[in-house]
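Q: Quick one: sequence plus predicted model below, questions after.
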Amino acid sequence: MNLSAIDDLKPYAVGLAQQLIQFPTENPPGRDYHNCAEFLKKECETLGLETEIVQVEATDRYNVLAWTSTRKTDLHFHCHYDVVPAGHGWAYNPFSGSIVDGTLYGRGSSDMKGGIAAVFTALKAVQNLEDISISVSLTPDEETGGALGAEYVVKNQLVDTKMAVLPEPTGLKTMFNACKGALWVQVTVHGEAGHPSVKGLGVNAFDRMVVIASRLQKLKEIVEHKKSALHSYPEGGEWANLTLGGRCSSGEAVNAVPGQALFTIDRRTLPEEDLETAQQEIRECIGKDAEITVLMEARPFHIDEQTDVCQLLNTASETVMRTSVNCALCPGFLDARHFVHAGIPCVTWGPGIYGNAHISNEFIRIEDMMTAAKVFYVMATTTT
């Protein structure tokens, strides 16, 4: 196994990552998806992969699928090409792909266009793609839950594989074999608008909201004493969470009794919990005093460290980095959940730093990207 051949592909890997960063695929709202998907399709074809684009009906969402010889494969690489909005505070153009001292800067460099470049570099290093059994999906909308990306691909059985890997940023030393779940809820409290100059005119929805929120604060204290038995990376993610008021609004004007108020709840569940129970606790706490709308549900998961995909990644890591990779719980929710709940064992591992993903001046170290490419190459060439 000649891993030095991958070192020779560094210009390709860096150039590809830069080109991907230059597509401003910000989500929301979902910019430049079609152009990026077409570029990825052509790149897959250049590598020698069979490729197609599947457009989600009546949307501008495009899923790119590629495979070696048959669509039923031993190993699948799942990637997302959308990124969070660039925001402010950058020292470099967030969509230029600037390189400074061996570090590539740009929105999506770490999450996860550098990971995509690592996968493609690994496949480019394979002399004969017919000798391996690999498929790849490149999807949108991961940053907003993945309903029209990973979830769509899995639900419509567009991927048929024994195991999957997501090249999200984990710092190379950690693989996520578990992730927390999420329940996003909007609570709408109704009152009756009125003029504030006369006592008793109107029913203040804000006052009602405060009472409900105070009850939820007591539930929050109970929830946040729950701790997973799994190790979390980064530390602190092993605790359950309940966050109130990520969005909050009330009334229409200063000089009016608010007739409606609303706020959101973000409940993060542990793999040992289930979403149904978490939702029931919230409903019981609120009672009939408000309207409850579920905005998003993401089920947690945990796969055993002895699962084949975990063992394959560790074997490849030991070959390339001379060390194994620690299994950990991801505090966020991952596209991997869609695969796991469909019966496809899936882990998340890749170049880039987890806490660096959505910040200004997001970056990836080029050497880390090349190390990941070597690990992916070993995985791809030893599954058959």
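A: Arrived safely. Just so it is clear, the structure is predicted and the values come from calculations on it, not from any experiment.

Q: alpha carbons only for contacts and neighbour counts from here, please
A: Fine.

Q: which stretches of the stretch 51-200 of the chain form helices?
A: Using DSSP state H, counting those that start in this stretch, the helices found in the stretch 51-200 of the chain span residues 114-124, 150-155.

Q: Now render those helices as CSV, adding distance to Val136 and mean neighbour count.
A: Shown next, in CSV, are these (distance: least, Cα to Cα, whole Å; neighbours: other Cα atoms under 10 Å):
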stretch, distance to Val136, mean neighbour count
helix 114-124, 9, 28
helix 150-155, 11, 20
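
Q: mind putting those in JSON lines, distance to Ala298 included?
A: Listed next are those as JSON lines, based on distance: least, Cα to Cα, whole Å:
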{"stretch": "helix 114-124", "distance to Ala298": "23"}
{"stretch": "helix 150-155", "distance to Ala298": "11"}
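
Q: Where do the strands of the stretch 251-384 of the chain begin and end?
A: Secondary structure of the stretch 251-384 of the chain by DSSP state E, counting those that start in this stretch: the strands cover 260-269, 291-298, 301-302, 326-330, 346-348, 363-365.

Q: got another, please set it beside the one above:
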Amino acid sequence: GLLKGDIGVVEGVHSPVITIANKGLIWHKVVVTGKAAHSSRPHLGLNAFRGAVRAASSLFDLEEELAKRRTEMEVSDDAHSHITMNIGGVCDGGTKPNTICDRFSFTVDTRVIPEMCLSEIDKLIRERVYKALTGTHYGYNIELIQKVKTAVGLSNDRMKELVGMAFSDVVGIKPRFVLAPFFSDMRYLVSAGIPTIGIGCESGLIHGDDEWVSLEGLTEMSSVMVNIARHISKSC
């Protein structure tokens, strides 16, 4: 392939940790259909929003159950140790305030630990929505928007030792090697057979209008990357 190298470095969690794996993800869009009618005669229609609420409620129950499944990998925050779901990240439906909603949709973003496969999550989501809407007059469809497998970028103990020394030389702290709760370009390098880590600097308000990163931290992480290259080149 076009990608070759002794190690890859991508975005990661703020130090003093080094990301050596990313959670997987699977995105769904649940579309519930009903029947439009004038809101003064709701008995002539079928409110798709109400059906969507039933489906979403069943998935919130599933979310609580999946949160009990925890990874054996080390994490930087206990909140990252289990499967998470974002239900309703994007919602859409209805046409006018005086019309019974005949179509309503919502998305489901599930972040998956390495110990669980994406196909199992897909099956569970479909089963829960099916049970929630069985026996009703609602129609529904579940679209698979995207799926990304868990990526484990670094498992070699010797490489961890070299990276750890390079990091501590600059930062002055021995790093922890952790699973990140997000997914990144690590998956592309891993698929090419390149050991990969993620490092990051202090930041805040991620994905918000006022997202920021520390300039001092960027400088420090640049020095870490240079030192990693130095340590690995000496060992080759």
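A: Sure, I can see it. Remember, it's a predicted structure, so these values are computed and weren't measured experimentally.

Q: TM-score of the superposition?
A: TM-score for the superposed pair, counting by TM-score structural alignment, normalised by the length of structure 2: 0.84. Supporting figures: 225 aligned residues with a Cα RMSD of 2.3 Å.

Q: that older thread, quick one: which of the strands of the stretch 251-384 of structure 1 is nearest Val14 of structure 1?
A: Nearest of the strands of the stretch 251-384 of structure 1 to Val14 of structure 1, taken as Cα to Cα: strand 363-365 at 10.3 Å.

Q: Look up how far Asn204 of structure 1 lies from the counterpart of Trp27 of structure 2 in structure 1.
A: Aligned by TM-score structural alignment, Trp27 of structure 2 pairs with Trp184 of structure 1. To Asn204 of structure 1, Trp184 of structure 1 is 25 Å away according to Cα to Cα, to the nearest Å.

Q: Isn't the match of Trp27 of structure 2 up against Leu295?
A: Yes. Counting by Cα atoms under 8 Å, Leu295 is a contact partner of Trp184 of structure 1 at 5.2 Å.

Q: if we can go back for a sec, so which of the helices of the stretch 51-200 of structure 1 is nearest Ala372 of structure 1?
A: Closest among these, using Cα to Cα: helix 114-124, at 6.0 Å.

Q: give me the stretch of structure 2 that the closest one matches.
A: Counting by TM-score structural alignment, helix 114-124 of structure 1 pairs with no residue of structure 2.

Q: Does anything pack onto that helix? Which helices or strands?
A: When contacts are defined as 3 or more Cα pairs under 8 Å, 6 or more residues apart in numbering; DSSP states H and E, helix 114-124 of structure 1 packs onto helix 10-21, helix 33-47, strand 75-80, helix 366-382.

Q: Only the buried residues of the second one, if you could.
A: By 16 or more other Cα atoms under 10 Å, the buried positions in helix 33-47 of structure 1 come out as Tyr33, His34, Cys36, Ala37, Glu38, Phe39, Leu40, Lys41, Cys44, Leu47.

Q: again with stretch 178-194 of structure 2
A: Quick answer for stretch 178-194 of structure 2 (16+ other Cα under 10 Å): 178-184, 186-187, 189-190, 193-194.

Q: That one spans what distance, first to last residue?
A: First-to-last residue span, stretch 178-194 of structure 2, Cα to Cα: 18 Å.

Q: residues in contact with Glu220 of structure 2?
A: Val170, Val171, Cys201 (Cα atoms under 8 Å, 6 or more residues apart in numbering).

Q: Could I have the buried ones of these as PyMOL selection syntax?
A: For the buried members of the contacts of Glu220 of structure 2, the matching PyMOL selection, counting by 16+ other Cα under 10 Å, is:
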select buried, resi 170+171+201
